[in-house]
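Student: Need the 3D shape of this:
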Amino acid sequence: MSRLLKRSSLAAWLCLCLLAGLVAADSCSAIEAVAPSVQVKYRFDPAYTSTNSEYWSTTCIALKPSCIIYPSSSRDVTAILGALRSNASDPEPFAVKSGGHNPNNYFASVDGGPLISTEKLNHVILDLETGIVRFGPGLRWDELADKLDGSGWSAVGGRMGNVGVGGYMLGGGLSFMSQEYGWAANSVLEFELVVANGTVVTASEDRNPDLFRALKGGGNNFGIVTSFTAQAYRQGQVHGGVMVFPRSRDTDAKMLKAIQDFTVYNDDDKAAVIPTQERAGGGIVDAWIVFMFYDGPSPPETVFKNFTDIKHIVDARKTCSYAELVRTNNWAVLKGQAYVIGTETLPLPEDPSSDLAATMLPEIHEHWREVSKQVDDAVGIIASIAYQPFPRRIAQVARDKGGDLLDMDDDVDRIIIELNYSFVVKKDYERVGQTLEDTYGGMRDRVLAWQEAGQLPDAYAPLFMNDAYDEQDYFSRLRPQHAELARSLAEELDPNGLFRERTGGWKP
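Tutor: Okay, here's the model as predicted:
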């Protein structure tokens, strides 16, 4: 990898020469001077307004970049990074935005510095014979699914269509198809990215393999990805949708048992579920919503039986195209809300018949219900918990496909918790954030106590980046050798701290 840093591309060298004369220019003006083909939009321009409003969380929308920059090629990105480097004496913060689904402020949003929007990096090139597809980070998953619809191929990707491709892939990416194909990032064959010195780099199994691993779960620390090349898979119609269950203590017990049993015993790799419980209006709305998916037109009757046997009031499942399903799931993201999202990873007991197996999820769930009540008076509050099964089968597939930075082992089954609080009034941000910390912190304390008592295996439990809160220490939860790999690569590829010091996100 060090050879990459010893030779800048011709484009990067030219940018440096041109920028040498732009003394004390801000980055936005510098980019306009050296790359006139790159669109640069300022506040009150309709394009600026549109791009900056496309975040899940209103707290990110409230941050106002000095300009928004729209590269459409890796050459454009090289020029942009050259301009940012030229202002090292008066460094501005900056951010890179794909779909804007990460609600952590300053991760894909910025106040007073340039925002690089990847929305024009939206190419989709499919080889109909092999299913190898090259696509850009500026797409959302429903856009990519629509492009592939009717081809007979589908890419492993987001379960909600309006999730952006870029951040999702660099965080690993859980998919409805993960039990078949692993993390979404495990199907990537090649990354193209522009590193801090402007060089365009390819990372694959054969070229820069350490970087290839680090990009699968390492976030925005190594450069700006301009293209993914991934293996797509044969796919026809699918079956899926949501079921809604009125909440009661009896329903809680049955649902939590169904979640644990599905995680441990399901052997149909085509089946997936995301059971969630939603509380809103101080408990006025209190219900389970279960997302179900089957990679085929008709699931076996038994595969979801533990869920469908529970009393429910809505069954909106249907047979449709994969593109239609992920587009339909967009209803779950409410516009005009502020969001904080956090996560925790729960290893399950080795003995599914043990006393702890019967009480663990109920205790975790009751903890969430009690702590979430702390903010029942917040305007527009919706508290949600999602149980995302991560059976050992996913870890097996991920390792078979070459691995990733998370490097899950297949020794135990796990559940990845997603905690989601949305609300309306910005002044509630700090206390809702504290409630989120209390929620996942209490879960972690319980897991550690059960492990110390010998009731839970002392299993590796990294955090899932795509669901993590900015206060969670993502890299400290990785295996030490993988955290060190990320740290050393970030220092080598970015010795002057362009990404490490001027962008948000978790830093190794």
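Student: okay, CA-based contacts and neighbour counts for the rest of this
Tutor: Fine.
Student: Buried residues of stretch 460-478, list them for me.
Tutor: By neighbour count on 16 or more other CA atoms under 10 Å, the buried set for stretch 460-478 is 460-470, 472-475, 478.
Student: End to end on that stretch, go ahead and measure it.
Tutor: Stretch 460-478 has its terminal residues 8 Å apart, counting by CA to CA, to the nearest Å.
Student: Excluding residues flanking it in the chain, which one is nearest residue 289?
Tutor: Of all residues not flanking residue 289 in the chain, residue 244 sits nearest, at 4.6 Å (CA to CA, 6 or more residues apart in numbering).
Student: Let's compare: structure for the following, please.
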Amino acid sequence: MDQYSISGFLRSTVLDCSSEVASGQVAPWLWCRPCHKNSSRPPYRLTVAFQSFPASMMKSNIMAMSTAAALFEIASAATCYSQSTACCLKLNKAPGLAGKIYFPNSTEYVERMDSYWSITAALDPWCVAQPSTAEDVSTIITTLAASNCTFGVRGGGHGSFAGSNSVNDGVTIDFGFFNSTTYNPDTKIASIGPGGHWQTVYDTLAPYGVVVTGGRAGTVGTGGFILGGGNSFHSASHGFACDQVANFEVVLADGSIVNANATSNPDLWQGLKGTGANLGLVTRFDMYAIDFPDPTKPVVWGGNLIYDLESGPKVIDALVEFTENVHKDENSSSIVYWAYLPQLGGMILNAAIENTLAEVAPPAFDAYYAAGNITQDTTKVDLISIVANELGSGQPAGFRNAWFTLAFDNDARIMNYAVEKFYTLNADLEKAVGADSGFNTLCMFQPITKSIVDKGIAMGGNSMGLDHYITRGNGIMFLITFAVNGAENETISFPYIQAYTEDVEAYAASLDLNWGWIFLNYAHKVQDVISSYGEASIERLRAASTKYDPTGVFQNLRHSGFKIPF
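Tutor: Got it, this is the predicted structure:
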């Protein structure tokens, strides 16, 4: 093979391109991989290669086309290289950021990539910026904005989809150093960093006899959970997690560090509740602490009721009854789900039930205990961190993931339909990727009640728009999760998961029971989350964005998460 090579010291972000003319063909073709796909590769040579073919075919026009094509790709590579290098080098040289910018192949970069909960979400940014102070965050955002650099935002790293908390073509701002929790007994305020996990938060607060409205799975990150809304054990009694934020410390697009609360920047305070990183970068959440009944015993009661599968319809009826009566016991919460685990024997039906006052088997759960044959009861009185750890263990890290969510009226027909189609979905996935792919799925239902919405309104309101939907009556939040090993298996399976969600939504709509509301924490990127909040909320968010981010940094340069529709 004759080769005509053009080489140089091209960094790992450069395109891998070659132009080839196969034997007997008149024109070359190109194949190239985008620059971000090889961001962890060492420098390599760009080659224009011609396979053996008759000399009569070696026409000057073919040579010209090949060379032009190769040069075009080299130019594209250089552009990509130039932008990525400029952004990351400027950060590395910025005051206070030395040693906090991690480049591909560095130990720190690899460690941060390996710490993502979902492999799907672990993209390959040009570099990772890991600040340790609010001032660092200010420097990072102003440097990126000044150079028109794209970026993504990562808190605890529990997002499921590609682009939830990282980027390929850009810089990932990683809040991993913001993982501390402190408590002030005088003000009864718990200050929580955006890069921690709820397991640690609960363990830190337990000696004080207090808790906050945090995640029900200990592995969930703090920042994304709160900014996405946050559904907790305490939702019925205290509202969503975002409703319990007394103050946000937030870095705005211009680098200013401000506080947002009921009296200072109240529109920003409300705007941050349930919208992700649309208005700024939160560096601290000051949350109202909740006292345990006995501060010396910071415990809850909870666990799982596992049923035989024939009990399904009765368990759904129990959930419907529970949802309609949440207002009678706002300290009790429940989730009902079917989990398909081929490697553990197949389908499991489970009701996760909890009481935050540590009341054992309160009357709120009578219908669950009467619903059918309970094959296992794991409920106990224990530390909330232990209960949360057990729930989190059901969704381990290291898989490729896809989540979708819906909301609809509290009606057994939709849930029974979703379960019926869930069985079909798993049979189809078995055929498509096989049990040896490690795939597992979960079909979950949990209440959305007037109690939750009313608490949020009383605490100053959020941006999630549920006050409009709850006029229909209490509802159900639906979640389908999928996990699998292997990129190819993920690609094959994704259309099945999406089609299943659309089928359930269409059925709910056919009964005029679909809400159209989408919970940010559970949503996939193809779902239009913030549009579902309603026009009144959207208009407030647009106004806040124009006021606090007039140049549109978080709408144009931020390439992770969900955005305000303009």
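Student: what's the TM between chain one and chain two?
Tutor: The TM-score (TM-score structural alignment, normalised by the length of structure 1) is 0.87; 467 aligned residues with a CA RMSD of 2.2 Å.
Student: Show me what the residue nearest to residue 289 of structure 1 aligns to in structure 2.
Tutor: Counting by TM-score structural alignment, residue 244 of structure 1 corresponds to residue 306 in structure 2.
Student: Report how many residues lie close to its match.
Tutor: Look at residue 306 of structure 2: counted by other CA atoms under 10 Å, it has 22 neighbours.
Student: Report the mean deviation for the strand or helix carrying it after fitting onto structure 1.
Tutor: Take DSSP states H and E as the rule and residue 306 of structure 2 turns out to sit in strand 299-307. For strand 299-307 of structure 2, the mean deviation from structure 1 after alignment is 1.7 Å (mean CA distance after the TM-score superposition for structure 1).
Student: distance between the next helix or strand after that strand and the chain's centre?
Tutor: Counting by DSSP H and E, the next helix or strand C-terminal to strand 299-307 of structure 2 is helix 312-324. Distance, stretch centre to chain centre, for helix 312-324 of structure 2: 28 Å (CA atoms, centre = their mean, to the nearest Å).
Student: try stretch 421-431 of structure 2
Tutor: Here stretch 421-431 of structure 2 shows a centroid-to-chain-centroid distance of 25 Å under the convention CA atoms, centre = their mean.
Student: again with stretch 119-133 of structure 2
Tutor: Taking CA atoms, centre = their mean, one finds the center of stretch 119-133 of structure 2 at 14 Å from the center of the full chain.
Student: One more: stretch 461-477 of structure 2?
Tutor: With CA atoms, centre = their mean as the basis, stretch 461-477 of structure 2 stands 21 Å off its chain's centre.
Student: The residue nearest to residue 289 of structure 1 touches residue 285, doesn't it?
Tutor: No. The pair residue 244 of structure 1 and residue 285 does not pass the contact test of CA atoms under 8 Å, sitting 12.0 Å apart.
Student: Hmm, the match of residue 244 of structure 1 is touching residue 377, no?
Tutor: Yes. In this structure, residue 306 of structure 2 is within contact of residue 377 by CA under 8 Å, at 6.4 Å.
Student: Tell me the secondary structure at residue 202 of structure 1.
Tutor: Secondary structure, DSSP: H, G, I helix; E, B strand; the rest coil: residue 202 of structure 1 is strand.
Student: Show me what it lines up with in structure 2.
Tutor: Checking TM-score structural alignment: residue 202 of structure 1 goes with residue 259.
Student: Might one say that residue 309 of structure 2 is in contact with residue 350?
Tutor: No. With contact defined as CA under 8 Å, residue 309 of structure 2 does not reach residue 350; the gap is 9.4 Å.
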